[in-house]
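*Asks:* Please find the sequence and the predicted model below.
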Amino acid sequence: MSNIQLIIEERPNNIGNFMVGRLLPFREKRMVGPFAFIDHMGPVRLSDHENLDVPPHPHIGLSTLTYLFEGSIQHKDSLGTDIEIKPGQVNWMTAGKGIVHSERTPEYLRTSDKMLHGLQIWVALPKALEEMDPEFFHVEEHEMPVWNADGVHFKLIAGEVLGKKSAVPVYSPLYLLELKSTSRQTITIGKDLFGESALYILEGAIESEEHVFGPKQILVAKDSKLCEFVMQENTTVYIFGGEAFPEERTIYWNFVASSKEKIEEAKSRWLEQSFPKVPGETEFVPLPNQVPGVKFK
C-alpha cells in the first residue's frame, strides 16, 4: 500500500504584480502539522521598471517564514522593523494578536534588472499563543544547522529534528528541512520525523514506490515514519511537518485563527484601520471586497 496520501500540484496564484505557485492550503489538505500556507515565489525576472510592491497588510494567529533562493526583499513592519532579506536568510515574523507589514524591492535595486525566487510560509500558532505580542526575528544562514550525510547536503531551516535545532524561534514542534543531492541517493530519515509530514520538490525528481515525481509537487505522507524515497541527481527537496493541533484552524485572507470570531474581529479592525501602522507607509492592501485606494486615517 502506498504511503503517499496526497499529491498536490503547484497552482498559479496572483498576489499583485506577479504570480506565485500556491501549494497550501489545498481543498483536500488544509494544513500539514502547523503549516497552513506555502507559496513558491518565482523564479521571476523583474526588469529595471518592475518591482515587488506588496503594501502594508495585516496578519493574526501565525508566524510567517520567508526564505529566498534568489533576489532580495525589504521588510517593514508595525514593530518598526526595516530589514533586507537575502538568499539563505530567514525572516520569522510572529503576528500573534496582530501585526502589519510590507514587502518591497529594496530602493537600491528598483532601477536595475533582478531576480526573485523563494518560499513564503505561514505556520499557525498554538491556541494558547494566538493572542501573544507580535515579534520579529531575522536569522542569518550560519545560524541554521548544515551537514552532509550519505552524499546529501542537509540544512535545518526551522524547528528541531535529527538531533539538530535551528535558531528560528518556533512555538510548536515542527521542522523545515532542505535536502540537496548532486547524485542519486536513497533517503531513509522517516524514523526520525514526527507528526504529519510532506515533501516539496523544488527541482529535479524523486522516486517513491515505483513512481517518479518532478518539480512543483507536494507529496503528503500518510505516516512520516515510513518516509523513504530516492533523490535523483541534481535534486532539491523540502521536507516540512510537525505536530498537528487538536483544534481546526480557519483561514481567511491573511488571518489564521482557532475561531471564526477572531477572524471577524480582525476583519473589523482592518476595515476600521485600527491595526498598528507601518512607519513611513501610507498605502495598504484592502480587505477583499473593500474599496481599494483608501489611505490610512
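*Replies:* On my side now, so go ahead.

*Asks:* going forward, measure contacts between C-alpha atoms and count neighbours the same way
*Replies:* Will do.

*Asks:* Does Thr81 touch Asn91 like I think?
*Replies:* No. The criterion here is CA atoms under 8 Å, and Thr81 misses it with Asn91 at 10.9 Å.

*Asks:* Okay, strands next: where are they in the stretch 101-250 of the chain?
*Replies:* 114-124, 135-139, 146-149, 152-161, 164-165, 174-181, 185-187, 196-203, 206-208, 211-213, 217-221, 229-231, 235-242, 250-252 (DSSP state E, counting those that start in this stretch).

*Asks:* Same list, these, but as JSON lines with distance to Met41 and mean neighbour count please.
*Replies:* JSON lines is the format used below for these (distance: least, CA to CA, whole Å; neighbours: other CA atoms under 10 Å):
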{"stretch": "strand 114-124", "distance to Met41": "5", "mean neighbour count": "21"}
{"stretch": "strand 135-139", "distance to Met41": "20", "mean neighbour count": "17"}
{"stretch": "strand 146-149", "distance to Met41": "24", "mean neighbour count": "12"}
{"stretch": "strand 152-161", "distance to Met41": "17", "mean neighbour count": "21"}
{"stretch": "strand 164-165", "distance to Met41": "26", "mean neighbour count": "16"}
{"stretch": "strand 174-181", "distance to Met41": "17", "mean neighbour count": "22"}
{"stretch": "strand 185-187", "distance to Met41": "27", "mean neighbour count": "17"}
{"stretch": "strand 196-203", "distance to Met41": "11", "mean neighbour count": "22"}
{"stretch": "strand 206-208", "distance to Met41": "22", "mean neighbour count": "18"}
{"stretch": "strand 211-213", "distance to Met41": "20", "mean neighbour count": "13"}
{"stretch": "strand 217-221", "distance to Met41": "14", "mean neighbour count": "21"}
{"stretch": "strand 229-231", "distance to Met41": "23", "mean neighbour count": "21"}
{"stretch": "strand 235-242", "distance to Met41": "15", "mean neighbour count": "22"}
{"stretch": "strand 250-252", "distance to Met41": "20", "mean neighbour count": "16"}
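
*Asks:* also this one, for the comparison:
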Amino acid sequence: MPAITPTDPLTLPRVHAPTDGTPRPVLAVNTAPSGFEGEGFPVHRAFAGINYKHLDPFIMMDQMGEVDYEAGEPRGTPWHPHRGFETVTYLIDGTFIHRDSHGGGGTINSGDTQWMTAGSGLLHIETPPEELVMSGGLFHGIQLWVNLPAAHKMMTPRYQDIGGGSVTYLTGADGGSVIRLIAGDLDGNEGPGITHTPITLVHATVSPGTELVLPWRADFNALGYVLAGNGYAGADRRPMHTGQTVVFGAGDSLTVRADAKQDSRTEALEVLLLGGEPIREPMAHYGPFVMNTRDELQQAFDDFQAGRLGVIPSTERIPHT
C-alpha cells in the first residue's frame, strides 16, 4: 500500500501551511467498528458515532478490507438503488467492476477513483472480476458518500473515472510525505475530481518520524482516517492508529505526524484527510436514499418500486460470489 507512489517525493511540488495560521485542534479520535457489506466483504465504518455536524457534507465512509482473499472468496454487492448523493470509490489495491441500470460504469484498478453522482437515481452493482474470483488476491479501498444540495439532488447521473496516474502528486514542506490530491484545492494545487459540493480529498503517505502540516480552508470541516500505521494528530499530538477517525476543530491548518517506528504491516503512516463546505440543509436518510424531507424519501422508495430508477439489464450476469 499504496499501489501508485512517485519514486522521489523530493521532486514533487511542495505544500506549505500558513506561518501565521491557526492550527486545528483535535476534538475527538474514534475507533471505527467493523462489519460486513454487500455479499459479505469486510468493512470498517469510519464515521460511526460521529455527530453529523462534524461530517456535513459527508454522510458515511467505509474502509473496504484490507483483505487478502483466497481463490473463490472475493465478493461484491448485489444490484441496489441510489438517489440524492455521490459515491466516491477509491481503490488502493485490487479491481472492482461498477455497472448501472443506465449502461454506465466501468472498471477501477489499484490507485483509481470512480466518482458516481447518483443524482435522480439509478440501480447499481459492484463486483470483483471473474479472474480475481478465480485467483484470489488483495482487496483494499474506501467508499465515501458525499451529500448533494437540494438544488442538485435530482440531476442526471454521471461518472468521473480518475486514474491513479492522473491525481495531483505533491509533498510536504520537508519532502517527507507523498500527498495524492484527488479532489479540491491545496495551496493552489487542484485535484482532478469535479464536485458539486466543495470538498478536499487527500491520501497522504507520511514517512516515519515526519510531520505533515497542510493548509486547510477555514470554512471547511476537517477529518482524518488512518488507513494503516500509527502516529499523532494536531498540534497537541493526539495518538491515532489504524482504523481510527480524527475529528478536527476550527482553524486553517491541520497536522499529522507518523511515529518514528511503524508496525511490521506498513512502512509509513497512511492517512486520508478530507473536508468540505457544510451544506447545512435538512437531511432525510434511509439506506441508499439521501433526500431533504420524509416526503422526498417516500417518493424515492415509490420510484424505485415502480421501476423509475431503471431496471436490471436482462443480459446482465449475476455478481460473482
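*Replies:* Alright, I've got the coordinates. The structure displayed is predicted, hence computed values, not measured ones.

*Asks:* Of all the strands of the stretch 101-250 of the first structure, which one is nearest Phe26 of the first structure?
*Replies:* strand 217-221 (10.7 Å; CA to CA).

*Asks:* Trace the closest one over to the second structure and give me the residue numbers.
*Replies:* Aligned using TM-score structural alignment, strand 217-221 of the first structure spans residues 244-248 in the second structure.

*Asks:* for stretch 181-189 of the first structure, same thing?
*Replies:* Under the criterion TM-score structural alignment, stretch 181-189 of the first structure matches residues 206-214.

*Asks:* if we can go back for a sec, find residues that contact each of Thr81 and Asn91 of the first structure.
*Replies:* Both Thr81 of the first structure and Asn91 are in contact with Phe136, where contact means CA atoms under 8 Å, 6 or more residues apart in numbering.

*Asks:* between these two, who's got more neighbours?
*Replies:* In this view Thr81 of the first structure and Asn91 are compared by other CA atoms under 10 Å, and Asn91 has more residues nearby, 23 against 17.

*Asks:* Surely that one is in contact with Glu135?
*Replies:* No. Asn91 of the first structure is beyond contact range of Glu135, at 10.9 Å (criterion: CA under 8 Å).

*Asks:* What residues does the nearest residue to Thr113 of the second structure once chain neighbours are set aside make contact with?
*Replies:* Nearest non-adjacent residue to Thr113 of the second structure, counting by CA to CA, 6 or more residues apart in numbering: Tyr90, 4.3 Å away. Contact partners of Tyr90 of the second structure, counting by CA under 8 Å, 6+ apart, are Gly111, Asp112, Thr113, Gln114, Gly141, Ile142, Gln143.

*Asks:* Tell me which helix or strand whichever residue in the first structure pairs up with Tyr90 of the second structure sits in.
*Replies:* Aligned counterpart of Tyr90 of the second structure in the first structure: Tyr67 (TM-score structural alignment). Per DSSP states H and E: Tyr67 of the first structure is located in strand 62-70.

*Asks:* OK, contacts around the spatially most central residue of the first structure?
*Replies:* By CA atoms, centre = their mean, the first structure has its centre lying nearest to Ile121, at 1.1 Å. Contacts for Ile121 of the first structure (CA under 8 Å, 6+ apart) come out as Phe35, Ala36, Phe37, Ile38, Asp39, Thr64, Leu65, Thr66.
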